[in-house]
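1. using only what follows, build the 3D model:
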Amino acid sequence: MRNEYKIVEIGGEGEIVEKKSRFIATVRPVKSEEEALSFLEEMRKKYWNASHNCYAYVIGAQGETMRCSDDGEPSQTAGKPMLDVLLGEELHDTAVVVTRYFGGTLLGTGGLVRAYSKAVQEGLKNSSVVIKRHVILLEIATDYNGIGKIQYLLGQRGLPVKDAEYTEQVRLQVQVPFEMAEELKYEITEATSGQARMEKIWEGMA
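-> From the prediction side, this is the model:
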């Protein structure tokens, strides 16, 4: 699993005009190929009278699923350039549809590649992109003697406590970047002379 990757959290739209042809890019976060295809169908219905609805999407932390389509434009002039923009921005779980209304003037292959790429960039400018990180949720149980040392270690690393319970013991839940987890466990064990108990509650991208 990658330690971090970028996704579109909130999709957006962007529009450019080239030689009277309108290119409307709609960007959407998607979790699966079914979602991506459903989004494409939605755009085809919305822009039913457009000349073309070209698309590209990248799904999965490793980009396991990648598809693109020129939707009738000359081969490699629409879908592939659109996909290249998503890959260049290192985006995952993201789909984009660029709708073209033909303006009567042919753009040529180079012009089409530039127009479709630029439209996607415009759509991404109006979208909210966030970085997801591979993290674990760690529960730390300690006595009151150890809590100060643990809070000091967490503070040093800028790790916020997600939840805390003060009873006979203190229980803290802390979200820790995956690559930092083993070192932090070692430091807590050392600082509390092995008194603190630690348990992984959850692991994933957050």
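2. contacts, neighbours, all on C-alpha from now
-> OK.
3. tell me which element residue 175 falls in.
-> Residue 175 belongs to strand 170-177 when assigned by DSSP states H and E.
4. one more, for comparison:
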Amino acid sequence: MTLWLPRGYSAEAEIEVRRSRFITRLARVDDEDAARAVIASVRAAYPDARHHCLAFIVDVPDAQPVERSSDDGEPAGTAGMPMLEVLRGAGVSNVVAVVTRYFGGVLLGTGGLVRAYSDAVASSLEPAPRVRPVVRHLVGLQVPAADAGRVQGALMNRGVDVMDADWGASVLLTLAVDDPDAALPLVREVAQSDVELVPLGSTVTERPA
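-> Next up, the predicted model:
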């Protein structure tokens, strides 16, 4: 099961390898544009650095994740792909890692670069919290306006997530549930009537991993 970093998460970590500084920016991103915005912000923050190597993975609904990496001038295969492999190995997605390198005057060789860039990302990932994305069903519950407050409060007290309430002559409550069929008996008990749940799509919620 793929894990994400919490929404809004962004952090930096730094390691030093034979006098070269490797500064890693790790951030949660929800699409490719957001990943590229993080990359641009790192380049702007460290304009004098020789390399800004990167890797990111972004989930796409009903499709394969988008994966990108770049060595940004380092020898081919020594930075971006090793960074991407660390992200893959950690089972995380919707994440971007940018490693900024300040050269310390000592050549590391291809093996040394692979280890350094891998270690830079791994060290930033180790303390990062994780969340588990859960797809939940959105369903609509129509109730009389006179009963809406009681029903909404009772559902919430029973652990049902009420996402929205559209008030009118009657009230449409939007509920997020794991299984509409399993939720229906509870909803009918609370509503004290033979109500039906109308499918309204789905949403993704995030729970601590």
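5. superposed, what's their TM-score?
-> Remark: TM-score between the superposed chains equals 0.75 [TM-score structural alignment, normalised by the length of structure 1]; 194 aligned residues with a CA RMSD of 3.4 Å.
6. coming back round to it: contacts for the helix or strand following the strand holding residue 175 of structure 1, please.
-> Following strand 170-177 of structure 1 in sequence order, the next helix or strand is helix 181-191 (DSSP H and E). Applying CA atoms under 8 Å, 6 or more residues apart in numbering, the contact partners of helix 181-191 of structure 1 are 136, 146, 149, 150, 153, 194, 195, 196, 198.
7. if any of those are buried, put those into a PyMOL selection.
-> PyMOL command restricting the contacts of helix 181-191 of structure 1 to the buried ones, with burial defined by 16 or more other CA atoms under 10 Å:
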select buried, resi 136+146+150+153+196+198
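8. want to throw the contacts of helix 181-191 of structure 1 into a markdown table with secondary structure and distance to residue 96 of structure 1?
-> Formatted as a markdown table, those follow (DSSP: H, G, I helix; E, B strand; the rest coil; distance: CA to CA, whole Å):
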| residue | secondary structure | distance to residue 96 of structure 1 |
| --- | --- | --- |
| 136 | strand | 31 |
| 146 | helix | 51 |
| 149 | helix | 49 |
| 150 | helix | 45 |
| 153 | helix | 43 |
| 194 | coil | 51 |
| 195 | coil | 52 |
| 196 | coil | 48 |
| 198 | strand | 43 |
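9. which residues does the strand holding residue 175 of structure 1 contact?
-> 133-144, 147, 159-165.
10. show me which helix runs longest in structure 2.
-> Longest helix of structure 2, by residue count under DSSP state H: helix 109-125.
11. what comes up buried for it?
-> 113-125.
12. would you map the strands across structure 2?
-> Per DSSP state E, structure 2 carries strands over the ranges 3-4, 10-17, 20-28, 51-60, 63-70, 92-93, 95-102, 131-144, 161-167, 170-177, 198-208.
13. just put those strands in JSON lines and tack on distance to residue 43 of structure 2.
-> Listed next are the strands of structure 2 as JSON lines, based on distance: least, CA to CA, whole Å:
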{"stretch": "strand 3-4", "distance to residue 43 of structure 2": "24"}
{"stretch": "strand 10-17", "distance to residue 43 of structure 2": "14"}
{"stretch": "strand 20-28", "distance to residue 43 of structure 2": "11"}
{"stretch": "strand 51-60", "distance to residue 43 of structure 2": "7"}
{"stretch": "strand 63-70", "distance to residue 43 of structure 2": "14"}
{"stretch": "strand 92-93", "distance to residue 43 of structure 2": "22"}
{"stretch": "strand 95-102", "distance to residue 43 of structure 2": "8"}
{"stretch": "strand 131-144", "distance to residue 43 of structure 2": "28"}
{"stretch": "strand 161-167", "distance to residue 43 of structure 2": "39"}
{"stretch": "strand 170-177", "distance to residue 43 of structure 2": "40"}
{"stretch": "strand 198-208", "distance to residue 43 of structure 2": "30"}
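14. residues contacting residue 208 of structure 2?
-> 130, 131, 132 are the contacts of residue 208 of structure 2 under CA under 8 Å, 6+ apart.
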